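Enquirer: Fold the following, please.
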Amino acid sequence: MFSTFVAISADRSNDDNNKTSRVNGSSSPSSSTTPVPPRSKRNQVARACDWCRVHRIKCDSSLPCRNCRNRGGNCTKKKAAEIRTLPHAVRLEIERLRQRVQELEEQLQNATNTVSNGDDQTIRKQSRQSGTKKGWDGIHTRTAYSSQTQWYGPSSAFYFIGRMSAYLSAALDQPQDDHNMQPNSASRIFTSPTSTKQVPEELPAPPWDRRHISILDEAEFREHYKSLWVDSASTRKPSALVDIILALCMQYGVALTPDSSVDPTITGRPDGHVDINDASIAGRWYYRRSQALLVSELESPSIATLQCHIFSVVYLCNASFQNMAHTTLALAVRTAHILGLHLEPRENLPRPQRELRKRIWWTLYTIESKTCMKLGRPCSVPDMTATCQLPADDHELARLSVSNIAAYGDKVTWLTYSRLATTYIPQAPYDIMDTNTLIDLVHEVQGQLWVGKVNETHRTGHLCQWVSTFHPDKLPCQLDGTFHHGAFNAGIKMVFSDGTAWMVRFPRVGRVSDDYTDEKVAMEVTALSLIRNRTTIPVPRVQAWGPAASNPLGLGPFIIMDFVNGVSLSDLLQDPNAERPSRVMREDISDYDLKVIYRQMANLLLQLFKLNFDRIGSLPSPQTEVKSPTPPRPLTFKAHSILQNRGVDTFGDRAKGFATTTEYFQYVVGQDWEQLVHQPNSAVGPYDAKNKYVAFKVLRSLIPDLVHAKYDRCKFKLICDDLGLANLTVRSREDLTVVGVVDLEWSYIGPAQLFGSAPWWLLQDRPVNSTWDCKGDEAPKIAARYFKCLDIFIRILEEEEAKMPGHEERELSSLVKWSQASGAMWLHMLLSSGFNDHRSFPFTQLRQHFGLTEWARREKEFDNAKELEAFASRKVSELDRYDEALEKMEENKALMESGNMTKEEFIANALNELGGIRGSSSFVINHEMKNDEGLFYRVAAWLGLQAAKLR
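Expert: I've put the predicted structure just below:
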């Protein structure tokens, strides 16, 4: 048998956190709203107005059009510029909300200043003004049996139907009643979902057969149901919970049963016909009795009372009684508050009861979120005082809560759906600008082709034969396990017949630029050799390596090293019960274990700090015999990510070196600027583009203030951008002794102050990631943990430095403390990881360090309205073309996945799309001409070369 190499997901949200080490052992500027003047060229319109279309003459996008103005007639076209794509609509809505948030923040600031001045007259004036503000758009419509109108918000189907009705009335010049356009339902025929007709008690579909609403404990319910029949074999005691469950079961059961089996007299009910036998109100007698029984429980509710309310909401929604469902939902929320379900359950409760309370609360939260979104009405559940954590979904709990369907795999149980629905519905990460999806889709397909080639080499036995050629005795070997995928590499353990184990590792196609795979491997080999020869840090010995040209299998460059036996520290530190996949260190790590880990990391850094270099740049290649006096510009984690994930080459002339730290920092911050300018989707709209424009300018202006004079021109250090706790392999879960340091890619020679900065890795996760994002100027909860760990690490570093020979001046600990006191640590995080979000934690901390007054002064220097408008207009235009190209590419991807297009054809079509959305010819920024005419042509040519190599 052979192992199959699994294709990699395109999701990169945590790529920089997933290491192959587990293989080795386991305030914003003001923005003008003045529109950009139209070009002299006539705008293309998707549809001409009625008059121009009848007379077959050209129409424009104004309202009314020029022809209708000249003739003095009515122009029936509704608006000048239609939304053409879904991403376009989403982007406009995000931009509108951003501007609204800014307006509200300014009003709050003005209100605070007014109150402090005690100007009562101004307060009354502001109160009157705020009282006349326009509320959220919506519609008043008659939707049910009653003639009364109800209000529905813009996210509701009723609002959409109302808008469609208004449009048809205008387009057809014929009044349309939007009430007649609404789908037929029981709520339009009957005033109530109840009836006096009694039906026999049945259970067509048990509630535990459907796990979308997991708020029942099966064992408890069965016991409760049996207890109702103790006194009589023919009549059970009344129970609101049993009644509403029976009603729901009948509703589902009848809906799945043909009409003739419910009533033999019904042989062909027309589509859309609703009568007393409609499935949506089946079981209504039980629903009615359940509601009658609940009246007596309103003053003293129980968990069962709340369960009844939630099931009643579901029943009413299924029967299309939306207003009754919304009202019942409010009652359920209030009942949950009365029972204290919004709070974390007491520890003295049994675990199944604690988890049941959590599931009920979060199920209610999810149902209310969906219902309010469906009706376009405000939510009532969000509560700042709520402390209830998300429910668990482990196997043990699943077996305790249900008898027959506990698990579906290693990590999936019947509880998983509800947990994930709660996690991913209320929260949506805002990472849409981090990656150029046009390029990302191509890389995904390239990666799939490469994985197929790897599978083939193993199936034929060529992989093991090739690895054996590097053994001194040419011993045979076999694959132990399967490929493990990190962010940039795929590796596998190979075991020889004598028991020797090696790690064979390849850069992953689609994740590492083909232009730099050879250099990436060579730099890591140099770093491993340097560290192994000049320190006592336990790094694996390199047995063999080679560029892509030397690999007869065609799998790209490779590195073969000793296998390190142990456990990945990253696996031990991650929280298995986290709300979503995250590398943030779990909170129950003891201070003792934390100090053991930090002490070893401090010792590692102190050894590396003793290595000094004369110039900033790349490490020498192992194959280069003659060293260049000026090393080339380094291949850094950030520069490569901007190229591979965003499609922007920011290296410039790599032959030009850097004499000072200041020069290098200016170059690195310029890489982020190049990304903003040239990546077509780097800004979500004009407001976002203007804010980022000014933020970058301010960030560049701070560099002279944050360079340490002592280390500006000397003592350059060996830096690994990705070095952190995830690179460590420890002996075992019980013994945290570090036995290996792996994955030293993205290594280069850089400034000492960048090496000696307050570490980003103290909690494993990068502070630039979305988990750390700030709300306004409020730091995230994780910030307090970070600062506590920073204090611990600095104390340990000082202790270790005092003991180590050659560190009497305590340079490294002094440099770390300087980075914290000066605020340079935040600049270092942005320079190393990238900056495309002015809400990130490091950027917010940097702004607060300089103070809002000083920051506002610097922003004002770059608040050039004309420049900002030109820049924002250009970014919006690029984003429009990007959205259109993305829709076409996603259509082609669907064809490929359905088998109607080959992967090679998909790549070829993708290159055409990339070549068709190139940017405008030039853009003037601060009197500097930035030519990007060939940007997408360069990207297309580069991707075409990769496709040709694969073919």
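Enquirer: From here on, just use CA atoms for contacts and neighbour counts.
Expert: Fine.
Enquirer: where do the strands sit along the stretch 651-800 of the chain?
Expert: 717-720, 728-730, 738-741, 747-750 (DSSP state E, counting those that start in this stretch).
Enquirer: Please work out which of those strands is packed deepest.
Expert: Burial of those is given as mean neighbour count (mean count of other Cα atoms under 10 Å); strand 728-730 ranks first at a mean of 28.
Enquirer: now for that one, which elements pack on it?
Expert: strand 567-568, helix 569-573, strand 738-741 (3 or more Cα pairs under 8 Å, 6 or more residues apart in numbering; DSSP states H and E).
Enquirer: To compare with the earlier structure, here is another sequence to fold:
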Amino acid sequence: MTFFDELAETEGDEEFKAWLSKMIDVKQEIVEFVASRREGNEIGEFDSYRKGSFNLSLVVRFSNGPKAVIRFPKPGHTATCLRDEKVRNEVNFISCLMELTTIPVPRVVSWGTTEESPQLLGPFMIMDYIDGTSLATILKQPTDSEKDEVILVTDVDEMVLDGIYEQLADYMLQLARLDFSLIGAIAKHSSTDKWTVDQRPLTYNMNELATVVSNYPTEGFPTVPFTSAKTYLHALADEHLIHLRTQRNLAADPEDARKRFIARHRFKQLVSRYCPDDTDTGPFKPFCDDLQPTNMLVDPDTLRITAVLDFEFTNSQPSQFAYDPPWWLLLLGPDMWLENHSMEEFTNRYIPRMEQFLRALERVEATQESRGGRRDNVRLSEEMRDSWATGRFWFDYGIRKSFDVDAVYWAALHREGDDDFLRNEMKEEMETFVEMKMEQLKAYDAECRERFS
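Expert: Sure thing, here's the model as predicted:
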């Protein structure tokens, strides 16, 4: 089970509410700011708000011309120390996609840092507003309330899904064909006019640790790009271990603490098993943790995808991440299936959809090759099949997610006898760790009682 730091979450929610109140107060100033950043000097009017997990957007309509949307990262839900960097990285990557791919993305009209924003609300992106229906809305099982799980409808139309999968397979194939020599944020080099990497990778997991774990040592985050996949994966495994020691309420009891200790140390040991030597030094591929139907718009009549949104925390990453079958094929992620359902239920429903997606990908690959398109040395469909067959899918998923790594290890990667070394050779260290976690939990519970009573 995943435990969050309620104290950190509450602090973040309070920070966001204070910021939201300020944003509402200066709504008209924001509308005028958006209008001033567009061509034509039109007068804008407030249209609506759009809320996401990490961002809040304000839509502005004009008497002539399309609507515009200004998007701000939400303080408290995006770490203050990361917000400017997050927006800059996303703007750069959207520009890269517009230049190098046919993936439909919204045009960025203007963007800026916190210092350039109205009332110092934060870094911003002003984009063309794109009409459409969320792809997840089209594909999900009907629910009674917004709090219900978003799961792929069980009686989905196979032909409809084939058409959607072929579009998404094409996008993933285009991304997998972009090569970079380093692991990190993607930007255009000013002197060469080429897309390259010269900044550290800023990831979804880093933001989670910085916002929902009290006192996580963010000064320990990477500061430069990585040249080696193995070195990078070891750094991710170290994030899990630091998280294990830092979040005071992560372990509910001594046995839970032992299982998390074993899982996270084993993940570090598994890097050598799941990171191929021939891809250790690249080329590396663009990877977006949040590339999923929730962040895609479709024309409800034609079911053509009109926009792919939210490329925040996208970086050049080890190629094996791009070579995994999509984790979102059931809409609800594997982590939530493991927490609320079971591995058996997940695989029983996931494997048929994975096979359907891979057949769609094979059709796209074959069509492109028959038209004289690029014949890849590495076929993406074959790599995805290998990822699932070897269990690399699960390793790659867990290594990116500090809050899910334990469940992934015990459900998918643990083998009988694998942890004997840890239980025997590191027994003293583990028991000392367990004592520390129980003392942390005691202090945390006392602080919660004082804070929430």
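Enquirer: what's the TM-score here?
Expert: After superposition, the two chains reach a TM-score (TM-score structural alignment, normalised by the length of the second structure) of 0.92; 447 aligned residues with a Cα RMSD of 2.4 Å.
Enquirer: Pipe the strands of the stretch 651-800 of the first structure into CSV and attach distance to E368 of the first structure per row.
Expert: What follows is the strands of the stretch 651-800 of the first structure, written out as CSV (distance: least, Cα to Cα, whole Å):
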stretch, distance to E368 of the first structure
strand 717-720, 48
strand 728-730, 45
strand 738-741, 49
strand 747-750, 50
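Enquirer: Out of the ones you listed, flag the one nearest V768 of the first structure.
Expert: Checking the strands of the stretch 651-800 of the first structure against V768 of the first structure by Cα to Cα gives strand 717-720 as the closest, at 17.3 Å.
Enquirer: distance from the closest one to the second structure after superposition?
Expert: On superposition with the second structure, the mean distance recorded for strand 717-720 of the first structure (mean Cα distance after the TM-score superposition for the first structure) is 1.1 Å.
Enquirer: now for that strand, which elements pack on it?
Expert: For strand 717-720 of the first structure, the packing partners by 3+ Cα pairs under 8 Å, 6+ apart come out as helix 591-609, strand 747-750, helix 752-755.
Enquirer: what span of the first structure lines up against stretch 346-353 of the second structure?
Expert: Per the alignment by TM-score structural alignment, stretch 346-353 of the second structure matches residues 782-789 in the first structure.
Enquirer: from the chain's centre, how far out does the matching stretch sit?
Expert: 23 Å (Cα atoms, centre = their mean, to the nearest Å).
Enquirer: So for it, what gets flagged as buried?
Expert: 786, 789 (16 or more other Cα atoms under 10 Å).
Enquirer: mean distance, it to its aligned residues in the second structure?
Expert: Mean deviation for stretch 782-789 of the first structure: 1.3 Å (mean Cα distance after the TM-score superposition for the first structure).
Enquirer: what's that stretch in contact with?
Expert: Here stretch 782-789 of the first structure makes contact (Cα atoms under 8 Å, 6 or more residues apart in numbering) with 762-763, 772.
Enquirer: Closest one of those residues to L608 of the first structure?
Expert: After measuring those against L608 of the first structure - Cα to Cα - the closest member comes out as L762, at 18.1 Å.
Enquirer: neighbours around that closest one, how many?
Expert: For L762 of the first structure, the count of nearby residues is 23 (other Cα atoms under 10 Å).
Enquirer: Nothing else from me, thank you.
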